[in-house]
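S.K.: would you be able to build a 3D model of this:
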Amino acid sequence: MKNKKIAIIGCGNLGTSIAHGLLESEEFNPQNLTLTKRHPESLFYLQPKGVTVISDNSQAASDADLVVLGVKPYNVPNILKEIRPVLKPGKQTIVSLATGVTLEEMQTELDPNTALFRAMPNIAADIQESITCICGKNGSTELENQIKCLFNSIGISIVIEEHLMEAATVLGACGVAYVLRFMRAMTQGGIQIGFDAKTANMIVNQTVKGAAELIIKKGIHPEEAIDKVTTPKGCTIVGLNEMEHHGFSAAMVKGVLASYNKIEKL
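M.R.: Next up, the predicted model:
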């Protein structure tokens, strides 16, 4: 991706996270990155790094190999109509980050042969730790690999079928907030049992990080790891059973389903 010119149109929170991740990658040239925003002043701090920051979407799209749409779902059709006159069919690829906007819906606004992709990263792109789910249309295997390479620069990526993209949004993007809310609650519990807020937060942060790394590096199921710390008549199993008694797992599943149902209605 070092020589690919990338434009992120409508660079909000997620787009900015992706930009930060790309700029941290040694494989990417900052001079190949263009960011647009209606009021671009908030992105000017990236200009000293070599990034181009403008408000003209058409100008950004005309010079790019990959055009990443970071706008809200309801704005996708308008942006595609705006930039279509400057796009070169067969030469540029469109990647949308918008939830709920299908490849078919985007294609109606573009040349039918345009290579299109949907991608759902999360805000951990900011520190190159995102999980990005990708699906596409009209793209070759080589192009699909290039898109994966782009998002691998901000974490890891997987290719899925399009009908799973909304589920990927819930699990991978909304999921960050779920985990953070759990961490906040765990920190509050730590304060109640005697720690100051800073120390409790430090312990919780590293505990969650360690638990995730354990599962990833060992390749084990979470329940297998849980079994290692739940000794007979011990304090861990008492705490887990109390949480389950109050619906911990059920509440988590219900939350995931509620978010998914909300997306399905959009």
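S.K.: C-alpha only now, for contacts and for neighbours.
M.R.: Noted.
S.K.: in the helix or strand that contains Ala61, what counts as buried?
M.R.: Using DSSP states H and E, Ala61 falls within helix 57-62. Going by neighbour count (16 or more other Cα atoms under 10 Å), the buried part of helix 57-62 is 57-58, 60-62.
S.K.: stretch 64-73 too?
M.R.: 64-71, 73.
S.K.: could you dump those residues to JSON lines with distance to Ile193?
M.R.: Shown next, in JSON lines, are those (distance: Cα to Cα, whole Å):
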{"residue": "Ala64", "distance to Ile193": "55"}
{"residue": "Asp65", "distance to Ile193": "55"}
{"residue": "Leu66", "distance to Ile193": "51"}
{"residue": "Val67", "distance to Ile193": "51"}
{"residue": "Val68", "distance to Ile193": "47"}
{"residue": "Leu69", "distance to Ile193": "46"}
{"residue": "Gly70", "distance to Ile193": "43"}
{"residue": "Val71", "distance to Ile193": "44"}
{"residue": "Pro73", "distance to Ile193": "44"}
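S.K.: and these, which of them are in strands?
M.R.: Counting by DSSP state E, those place 66-69 in strands.
S.K.: so which residues of the stretch 1-150 of the chain form strands?
M.R.: Along the stretch 1-150 of the chain, counting by DSSP state E, counting those that start in this stretch, strands occupy 6-9, 33-36, 52-54, 66-69, 93-96, 115-120, 130-137.
S.K.: alongside the first, I'd like the structure of this one:
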Amino acid sequence: MSTSIAILGAGNIGTAIATGLVSSGTYTAPSITLTRRRIKLLEPFSEKGFNVTTSNKEAIDQSDIIIVAVEPSQIDELLKQISGFLDSGRHTLISVVSGVNIGHMKSIVSPDLPVVRAMPNTAIAIGESMTCICTDNGNAEVLEMATQIFNAVGKTVTIMEEQMTAATALCACGIAFFLRSIRAASQGGTEIGFHAHEALEMAAQTAKGAASLLADKANHPEYEIDRVTTPRGCTISGLNEMEHSGFSSAMIKGILLSAKKAEGLHKADDES
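M.R.: Okay, the predicted model is just below:
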């Protein structure tokens, strides 16, 4: 792409986006500017060729796409600070901030500025993110631009804005839930006789294989489960024991609670 990108608030998710875009070959490091108050934390990225600065104005002046990746508690202050630097005819604002709607952002910057909300996860760094995006007016050109960016670092789906909180819980928080399940599987593996590093490698690859089966074949999980369960077999015994202990219920409850928490993040920060 010929456009340049500024990532304001380049913490974990911001730097993951930058890393993924460069690794995909879609962007070069010099075409991406990263900002952060504690600029020393960006030194490894400067060494890789990224532009780094503490000046949001400088980053915006040399970029076309502005990705906001700060904490919910910081976004209002940031938007007020940069509103005078944004050009509605040139810039597109992409927010990856949880719980902050487009209408609120436009009320601070400009009602004419193209704004996209995106919810990726940290797997974006290796090109495997599940990213949900939306705009407030269905602008096809803006959606296409955002889709191209995030398709380069995983898969993208366009959703309605009212679904963004759910996307936060399922996709952004969800990666931690699946990582925890892999960790639990590896601990089980250690208990039955494997060294910890062996068990973790086995569990991670097994989880990757399970996810790939669903992604490639588009079958329902229960279909693939039925293929590896036999009458009185060890798989069904293990599955039933997990269900008796609340495995599925715990996952569902965790997702519901994360969604509830995500919905109130920006409001809670405003009140604090």
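S.K.: could the strands of the stretch 1-150 of structure 1 go into CSV alongside distance to Tyr45 of structure 1?
M.R.: CSV is the format used below for those (distance: least, Cα to Cα, whole Å):
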stretch, distance to Tyr45 of structure 1
strand 6-9, 16
strand 33-36, 12
strand 52-54, 9
strand 66-69, 20
strand 93-96, 25
strand 115-120, 26
strand 130-137, 23
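S.K.: Leu240 of structure 1: which of these is closest?
M.R.: strand 130-137 (28.1 Å; Cα to Cα).
S.K.: so who does Gly194 of structure 1 touch?
M.R.: When the contact criterion is Cα atoms under 8 Å, 6 or more residues apart in numbering, Gly194 of structure 1 has no partners at all.
S.K.: state whether it is indeed within a strand.
M.R.: No. Assessed with DSSP: H, G, I helix; E, B strand; the rest coil, Gly194 of structure 1 is coil; it does not lie in a strand.
S.K.: returning to that earlier point: what's the closest of the buried residues of stretch 64-73 of structure 1 to Pro89 of structure 1?
M.R.: Asp65 (11.0 Å).
S.K.: how about the contacts made by the closest one?
M.R.: Per Cα under 8 Å, 6+ apart, neighbours of Asp65 of structure 1: 4-7, 91-93.
S.K.: where does the residue of structure 1 positioned farthest from its centre sit: helix, strand or coil?
M.R.: For structure 1, the C-alpha farthest from the mean C-alpha position belongs to Lys233; by Cα atoms, centre = their mean, that distance is 40.8 Å. Here Lys233 of structure 1 is recorded as coil under three-state DSSP.
S.K.: for structure 1, just list every one of the helices.
M.R.: In structure 1, the segments counted as helices under DSSP state H are 13-24, 57-62, 76-83, 103-107, 141-152, 165-168, 175-192, 197-218, 222-229, 235-245, 248-265.
S.K.: what's the angle between the first one and strand 130-137?
M.R.: Using axes from the mean of the first three to the mean of the last three Cα atoms, to 10 degrees, the direction of helix 13-24 of structure 1 lies 100 degrees away from that of strand 130-137.
S.K.: now do the buried residues in helix 13-24 of structure 1.
M.R.: Judged by neighbour count using 16+ other Cα under 10 Å, the buried positions of helix 13-24 of structure 1 are 14-24.
S.K.: the last one too?
M.R.: Taking 16+ other Cα under 10 Å as the basis for neighbour counts, the residues of helix 248-265 of structure 1 that come out buried are 255-256, 259-260.
S.K.: how close does the helix holding Ala61 of structure 1 sit to structure 2?
M.R.: Averaged over the aligned pairs, helix 57-62 of structure 1 sits 1.2 Å from structure 2 after superposition, using mean Cα distance after the TM-score superposition for structure 1.
S.K.: stretch 221-234 of structure 2: end-to-end distance?
M.R.: 18 Å (Cα to Cα, to the nearest Å).
S.K.: over to stretch 40-49 of structure 2?
M.R.: Stretch 40-49 of structure 2 end-to-end distance (Cα to Cα) = 15 Å.
S.K.: which residues are contacting it?
M.R.: Residues contacting stretch 40-49 of structure 2 (Cα under 8 Å, 6+ apart): 29-30, 34, 36, 51-52.
S.K.: between those residues, which sits nearest Glu77 of structure 2?
M.R.: Arg36 (14.2 Å).
S.K.: can you find the partner of that closest one in structure 1?
M.R.: Per TM-score structural alignment, the equivalent position to Arg36 of structure 2 in structure 1 is Lys37.
S.K.: same list, the buried residues of helix 248-265 of structure 1, but as TSV with distance to Ile131 of structure 1 please.
M.R.: What follows is those, written out as TSV (distance: Cα to Cα, whole Å):
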residue	distance to Ile131 of structure 1
Gly255	20
Val256	17
Ser259	18
Tyr260	18
